[in-house]
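# Okay, structure incoming, though there's no sequence with it:
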């Protein structure tokens, strides 16, 4: 992506550099530290005040905004998780993942090789996704463990992970048992995620906290720490199926837990907000949060993803406006 050195990077006004896609060591996890978990606490009012400042303080325009939006595209887990999914729909989604923004718009911006971060599907759609993505470097992520509720038998959830890895998924998005958080049974949550990590083997494990069902930001912080201690490669806000999904106070809570965990252990853990992020403006605010709290290293697909589909359509419309000066109709940007 083009980069200018005339703006202030502290204000998110510099176009993001093309960060090298370095494979960092996986989070090995650590023994459960109940004292560290109990000490974690979040002041909701303070978190909300901090998040309220983000949209106004981190404003970008013109070519800088376009560059940040292209960065956002590279971080999307393009997702279809519907009961009426078909191989044809998945193939169309994968085609969009390979060419997420119209070629003429990318040519005008001098950008090539742009893809989304991954394609996320149910287990039954792994095979058509792999076929449609053959020859690309785009990974297939599969939701697992009784998604979205996570209430199937434990042995079934482990078998589901193993089956998806065997089918070729290189990333597994699992859901935790919310009851362990709500009852403060941190040992049970740790053991559960540790077992999921073992079942995933070489696949990267993204643990979905379903934060809208955890009650408090303190619970979100404690669950985040426990999942990271158990070896999660990513922590993710939501399934997208809860009444409340990704919110900025939840995101702030989770990324600060990631920052603390990295400071103590040296392990980097990724972050994935999912659900309710549907506009280019939303994406820019989330990128500002990550840049402020975790730094540029996390602005890379190996450490940050958006769980979204409708987001891409709005970003493409904004990029078209930047290039042509006009918006096209939303129906011209279908995903399925």
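Cool, the structure landed. Quantities reported herein were computed from a predicted structural model and do not represent experimental measurements.

# rest of the way, CA atoms for contacts and neighbours
Will do.

# which SS state does residue 146 fall under?
Look at residue 146: counting by DSSP: H, G, I helix; E, B strand; the rest coil, its state is coil.

# okay, now the one to match up with it:
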């Protein structure tokens, strides 16, 4: 399908200066949200992530079992939204979380570079879902975006989306730190949504620049404009470099200010993180906690 022509139906991206000015305003506004209730919401929005070359069935099982143990250890805190792993560990996590509400997120589609055959990407996604993934995080082809091959990039997402049933959540990573400019970040966000993304996500966490508040502002405005034109709500996920409670609260505030409170739920707001989990628990409990 031709998607690039639809970009003209939307306003241009903000300038870098405008995005920076808005982030400064968000940082001031975020102070009001540095409280236990927002920390709990941010914790419940985490896709608890392990994406290491040293991952193994043993380590991933222990990781998932620890997340399940959280239900009993901290019953007053809503647990994380999902566990995010490589596709070969989907079944491993499924065994560990069986009988709990915990969702399973699999990266797939040639993660993290998306530089493989489309047929391979689609098959990997299909296999992750067959093994039990509830949600799939794929990467928009940044190389195609940088060379202006917008339809080709979006069509890859469309093909992968077609491999999924409607209830599977598709998050598309635009790798904002590679695209760099507000214009490309906005285009990538819109193209991903045109092609069927349920969430747009900042980054893989595998590049020099990961999530930034400036990219989040641009992406959230794209989500708002898309919703106003289509009536379809798309979620936002910040990932890569989100470590402190203040980091999490800033992204929460950006979502709240641009998209509204209705987006401030795990159904439409996620944080891809590992180290942030302990830090948020500590902020909630008022003492240092090293649970994970």
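Sure, I can see it. All values reported here derive from a predicted model rather than from experimental measurement.

# can you map out the helices along the stretch 101-250 of the second structure?
118-130, 142-146, 150-161, 176-179, 182-194, 213-230, 245-259 (DSSP state H, counting those that start in this stretch).

# Tell me the residues of the first structure aligned with the third one.
The reference is to helix 150-161 of the second structure. On the first structure, the counterpart of helix 150-161 of the second structure by TM-score structural alignment is residues 186-197.

# Please apply the same query to the first one.
Under TM-score structural alignment, the match for helix 118-130 of the second structure in the first structure covers residues 154-166.

# what's next to that stretch, contact-wise?
Residues outside stretch 154-166 of the first structure that contact it (C-alpha atoms under 8 Å, 6 or more residues apart in numbering) are 123, 126, 142, 144-146, 150, 171-172, 195-196, 199-201, 203.

# repeat for stretch 199-214 of the first structure
158-159, 161-162, 165, 169-176, 178, 181-182, 193, 196-197, 220, 223-224, 227, 232-239, 242-246, 250.

# Of all the helices of the stretch 101-250 of the second structure, which one comes closest to residue 62 of the second structure?
Among the helices of the stretch 101-250 of the second structure, helix 118-130 comes nearest to residue 62 of the second structure, with 20.2 Å by C-alpha to C-alpha.

# mean deviation of the closest one from the first structure?
For helix 118-130 of the second structure, the mean deviation from the first structure after alignment is 0.8 Å (mean C-alpha distance after the TM-score superposition for the first structure).

# how many degrees apart are that helix and helix 150-161 in direction?
30 degrees (axes from the mean of the first three to the mean of the last three C-alpha atoms, to 10 degrees).

# Helix 118-130 of the second structure: which residues count as buried?
Neighbour counts over helix 118-130 of the second structure (16 or more other C-alpha atoms under 10 Å) mark 118, 121, 122, 123, 124, 125, 126, 127, 128, 129 as buried.

# Next: stretch 224-237 of the second structure.
For stretch 224-237 of the second structure, using 16+ other C-alpha under 10 Å, the buried residues are 224, 225, 226, 233, 234, 235, 236, 237.

# Would you mind measuring from residue 284 of the second structure to residue 256 of the second structure?
20 Å (C-alpha to C-alpha, to the nearest Å).

# which residues touch the residue minimising distance to the centre of the first structure?
The first structure has residue 272 as the residue nearest its centroid, 2.4 Å off, counting by C-alpha atoms, centre = their mean. By C-alpha under 8 Å, 6+ apart, residue 272 of the first structure lies in contact with 234, 235, 236, 237, 304, 305, 306, 307.

# Show me what the second one aligns to in the second structure.
In the second structure, the residue paired with residue 235 of the first structure is residue 200, using TM-score structural alignment.

# need the contact list for that match.
171, 172, 173, 174, 189, 192, 193, 219, 234, 235, 236, 237.

# Give the equivalent position in the first structure for the last one.
Here residue 237 of the second structure is matched to residue 272 in the first structure, going by TM-score structural alignment.

# How about the fifth one?
Taking TM-score structural alignment as the criterion, the aligned counterpart of residue 189 of the second structure in the first structure is residue 224.

# Distance check, that match against residue 82 of the first structure.
27 Å.

# Between the two, point out the one with more neighbours.
residue 224 (29 against 9; other C-alpha atoms under 10 Å).

# I figured that one was touching residue 256, is that so?
No - in this structure, residue 224 of the first structure is not within contact of residue 256 by C-alpha atoms under 8 Å, at 9.8 Å.

# Find the residues that touch each one of the two.
With the criterion set as C-alpha under 8 Å, 6+ apart, the contacts of residue 224 of the first structure and residue 256 do not overlap.

# where do the strands sit along the second structure?
46-49, 82-85, 103-107, 135-139, 169-173, 199-201, 235-239, 269-273 (DSSP state E).

# Reformat the ones you listed into CSV and put distance to residue 61 of the second structure next to each item.
What follows is those, written out as CSV (distance: least, C-alpha to C-alpha, whole Å):
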stretch, distance to residue 61 of the second structure
strand 46-49, 13
strand 82-85, 11
strand 103-107, 13
strand 135-139, 19
strand 169-173, 23
strand 199-201, 26
strand 235-239, 23
strand 269-273, 18
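
# do you know which of these lies nearest residue 249 of the second structure?
strand 269-273 (10.4 Å).

# Now that closest one on the first structure. Mean distance?
Mean deviation for strand 269-273 of the second structure: 0.5 Å (mean C-alpha distance after the TM-score superposition for the first structure).

# So which bit of the first structure is that strand matched to?
By TM-score structural alignment, strand 269-273 of the second structure lines up with residues 304-308 in the first structure.

# before we move on, back to that, highest mean neighbour count out of the strands of the second structure?
strand 199-201 (a mean of 30; mean count of other C-alpha atoms under 10 Å).

# And that one, how far out from the chain middle?
For strand 199-201 of the second structure, the separation from the chain centroid amounts to 5 Å (computed by C-alpha atoms, centre = their mean, to the nearest Å).

# Relative to the first structure, what is the average displacement of it?
Looks like 0.6 Å for strand 199-201 of the second structure (mean C-alpha distance after the TM-score superposition for the first structure).

# before we move on, back to that, among the helices of the stretch 101-250 of the second structure, which is the most enclosed?
Mean neighbour counts for the helices of the stretch 101-250 of the second structure (mean count of other C-alpha under 10 Å) peak at helix 182-194, with a mean of 24.

# the inter-axis angle of it versus strand 235-239?
Using the same axes, to 10 degrees: helix 182-194 of the second structure against strand 235-239 is 130 degrees.
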